[in-house]
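A.B. asks: here are the coordinates; sequence isn't available:
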């Protein structure tokens, strides 16, 4: 499978992590999203012209959440729990991250290098951070469901890293989970994999 990803793309990183957790390391193609030629090439590959995009033969799957669900169908039980109630909880958390926390995204852009300039945050962003702290405090161990990583960890590790890069560190159980995610070997390796020197377009 080919995964078309982008530099400084938190969405791409989540998709890559999910594939790695499921034991499907992709043929990774990285686009420099700051370059107009890259964006023109992406419009040829993706209906939305955005990353990530997964190519599996003639099948094209776009959007990080859709890619996660597709990978879970191929390797069931690795990204989401086998128990229906737990699986529903995990899907809800992934959907919340996927569609929510708009003020954090707006005021605290993801920077792969982690080199950011923290600034004053709005009340809405503070509310987003409070909600994330509640989610993190519910983790059952170093990973959300305990000892094994899943889709929730893939999605929220990127957020944990984003917040830490802006000097946001949670106390207690939430902080333990945040630290575990930011130091997670697979997260660090995937982050490095998406941040090598790239040509303006790294196509198929």
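C.D. replies: Great, that's in hand. It should be emphasised that the depicted structure is a prediction, and the values quoted were computed from it without experimental measurement.

A.B. asks: could you use CA atoms for every contact and neighbour count after this?
C.D. replies: Noted.

A.B. asks: list the contacts of residue 140.
C.D. replies: Residue 140 makes contact with residue 146 under the criterion C-alpha atoms under 8 Å, 6 or more residues apart in numbering.

A.B. asks: SS state for it?
C.D. replies: Residue 140 carries the three-state label coil when classified by DSSP: H, G, I helix; E, B strand; the rest coil.

A.B. asks: again with residue 30
C.D. replies: For residue 30, the secondary-structure state derived from three-state DSSP is strand.

A.B. asks: unless I'm mixing things up, it is touching residue 2, no?
C.D. replies: No. Using C-alpha atoms under 8 Å, residue 30 is not in contact with residue 2; the gap is 10.4 Å.

A.B. asks: which of the two has more neighbours?
C.D. replies: For the pair residue 30 and residue 2, the greater number of neighbours falls to residue 30 (27 against 16), based on other C-alpha atoms under 10 Å.

A.B. asks: list the contacts for residue 198?
C.D. replies: Listed by C-alpha under 8 Å, 6+ apart, the contact set of residue 198 reads 30-32.

A.B. asks: how about 6 Å then?
C.D. replies: The neighbourhood of residue 198, defined by C-alpha atoms under 6 Å, 6 or more residues apart in numbering, contains no residues.

A.B. asks: for it, which three-state class applies?
C.D. replies: Here residue 198 is coil, with the state taken from three-state DSSP.

A.B. asks: roughly how far does it sit from residue 51?
C.D. replies: 16 Å (C-alpha to C-alpha, to the nearest Å).

A.B. asks: centre of the chain versus the regular element (helix or strand) spanning residue 68, how much separation?
C.D. replies: Per DSSP states H and E, residue 68 falls inside helix 64-74. When distances are taken as C-alpha atoms, centre = their mean, to the nearest Å, helix 64-74 is centred 13 Å away from the chain's centroid.

A.B. asks: show residues contacting that helix.
C.D. replies: Contact with helix 64-74 is made by 11, 15, 79, as judged by C-alpha under 6 Å, 6+ apart.

A.B. asks: next up, a structure to set beside the first:
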């Protein structure tokens, strides 16, 4: 069988990379993981060697190349016959596909204001009305999925599937930004965080070296989930002028033209180093569960 290689961005920053990575790890699919540090001078050039869109994640399987997170999940599900990737029941399957697609293309305000930071110490931010609407919509999705289709397990449609992989980074966001949640949403966030592979992702993220601070002055790069593009001239707005949590990043594979601020890394424990890039991934021992205190209902 042809070798499988998944190219991902920095684990502390790249929510889109987490999605197919988690699906593969959950099902014990063996693959070579190649991590490309974001915010580096050679980031875009390195990504373009493997992804024609200039964004991560990207999958290489023999001569087949896939460069979109949802497409990678679909390809893996079909190629490796992953059980319950989509529910068997037609109504549940249609629902799971719909919410996965909604996550893939929507919630721009949530992504912009509550940008992904896997090792963020839980702390709330003042979200805009638009971001709060995104949060409420996601809560509605989770409650409806659990109520209608979740009777056979603890995941959105019962068993772990692509929809859960798509929403897993949102669970980390809700925990990191101490978003106030209802009972059902709280339980789902805690279930996602307890997944051994999610724990391994968080622990690896905490070991990454912080990205270099951007130079002072005009600075904007094209940013999807992975801010991979070369820098281009534009005015950076003063921090005080930015709304909400002062992080305008739109983590989206359809693109945005603004460079997100480099997150603080108070939890960083060191650097992954070159020895961690290009490692074999597969099922492993459960990792320590991250201690996160969610706000009350």
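C.D. replies: That came in fine, so what should we check first? None of the values given here were measured: they were computed from a predicted structure.

A.B. asks: what is the aligned counterpart of residue 132 of the second structure in the first structure?
C.D. replies: Residue mapping for residue 132 of the second structure onto the first structure gives residue 126, with TM-score structural alignment as the criterion.

A.B. asks: so what's that match up against?
C.D. replies: Shown in contact with residue 126 of the first structure (C-alpha under 6 Å, 6+ apart): no residues.

A.B. asks: would you confirm that it belongs to a strand?
C.D. replies: No. Residue 126 of the first structure: not assigned to a strand; according to three-state DSSP it is helix.

A.B. asks: and residue 129 of the first structure, which of the three is it?
C.D. replies: Here residue 129 of the first structure takes the helix state, with states given by three-state DSSP.

A.B. asks: how much space separates it from residue 198 of the first structure?
C.D. replies: Per C-alpha to C-alpha, residue 129 of the first structure is found 33 Å from residue 198 of the first structure.

A.B. asks: tell me, how many residues neighbour residue 79 of the second structure?
C.D. replies: Under the neighbour criterion other C-alpha under 10 Å, residue 79 of the second structure is assigned a count of 9.

A.B. asks: scratch that, residue 114 of the first structure
C.D. replies: By other C-alpha under 10 Å, the residues close to residue 114 of the first structure number 13.

A.B. asks: same thing with residue 95 of the second structure?
C.D. replies: The number of residues packed around residue 95 of the second structure, counting by other C-alpha under 10 Å, is 21.

A.B. asks: trace it over to the first structure, please.
C.D. replies: Correspondence of residue 95 of the second structure to the first structure, assessed by TM-score structural alignment: residue 89.

A.B. asks: what about that match, which helix or strand?
C.D. replies: With elements taken from DSSP H and E, the one containing residue 89 of the first structure is helix 84-99.

A.B. asks: tell me how far that helix is from the chain's mean position?
C.D. replies: Taking C-alpha atoms, centre = their mean, one finds the center of helix 84-99 of the first structure at 14 Å from the center of the full chain.

A.B. asks: do stretch 134-144 of the second structure as well
C.D. replies: With C-alpha atoms, centre = their mean as the basis, stretch 134-144 of the second structure stands 18 Å off its chain's centre.

A.B. asks: could you do stretch 161-172 of the second structure as well?
C.D. replies: 8 Å.

A.B. asks: what is the corresponding segment of the first structure for it?
C.D. replies: Using TM-score structural alignment, stretch 161-172 of the second structure lines up with residues 150-161 of the first structure.

A.B. asks: three-state assignment of the residue nearest to the spatial centre of the first structure?
C.D. replies: For the first structure, residue 14 is the residue whose C-alpha lies nearest the centre (C-alpha atoms, centre = their mean; 2.5 Å). With three-state DSSP as the basis, residue 14 of the first structure sits in helix.

A.B. asks: same thing with residue 280 of the second structure?
C.D. replies: Residue 280 of the second structure falls in the strand class when you classify it by three-state DSSP.

A.B. asks: residues touching the closest residue to it other than its chain neighbours, list them.
C.D. replies: Spatial nearest neighbour of residue 280 of the second structure, excluding adjacent residues (C-alpha to C-alpha, 6 or more residues apart in numbering): residue 32 at 4.6 Å. Applying C-alpha under 6 Å, 6+ apart, one finds that residue 32 of the second structure lies in contact with 5, 278-281.

A.B. asks: over in the first structure, see which of those survive.
C.D. replies: For the contacts of residue 32 of the second structure, the aligned pairs still in contact in the first structure (both residues aligned by TM-score structural alignment, their matches' C-alpha atoms under 6 Å) are residue 5.

A.B. asks: ok, the contacts of residue 32 of the second structure vs residue 127 of the second structure, which is closest?
C.D. replies: The shortest distance between residue 127 of the second structure and any of those, using C-alpha to C-alpha, involves residue 281 and amounts to 36.4 Å.

A.B. asks: the closest one reaches residue 34, doesn't it?
C.D. replies: No. Between residue 281 of the second structure and residue 34 no contact is recorded; they are 10.0 Å apart, counting by C-alpha atoms under 6 Å.

A.B. asks: how about the strands in the second structure?
C.D. replies: With DSSP state E applied, the second structure shows strands at 4-9, 31-36, 58-61, 64-66, 220-221, 231-232, 279-281, listed in chain order.

A.B. asks: dump those into JSON lines; add distance to residue 156 of the second structure as well.
C.D. replies: As requested, the strands of the second structure are exported to JSON lines (distance: least, C-alpha to C-alpha, whole Å):
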{"stretch": "strand 4-9", "distance to residue 156 of the second structure": "25"}
{"stretch": "strand 31-36", "distance to residue 156 of the second structure": "26"}
{"stretch": "strand 58-61", "distance to residue 156 of the second structure": "26"}
{"stretch": "strand 64-66", "distance to residue 156 of the second structure": "26"}
{"stretch": "strand 220-221", "distance to residue 156 of the second structure": "35"}
{"stretch": "strand 231-232", "distance to residue 156 of the second structure": "39"}
{"stretch": "strand 279-281", "distance to residue 156 of the second structure": "25"}
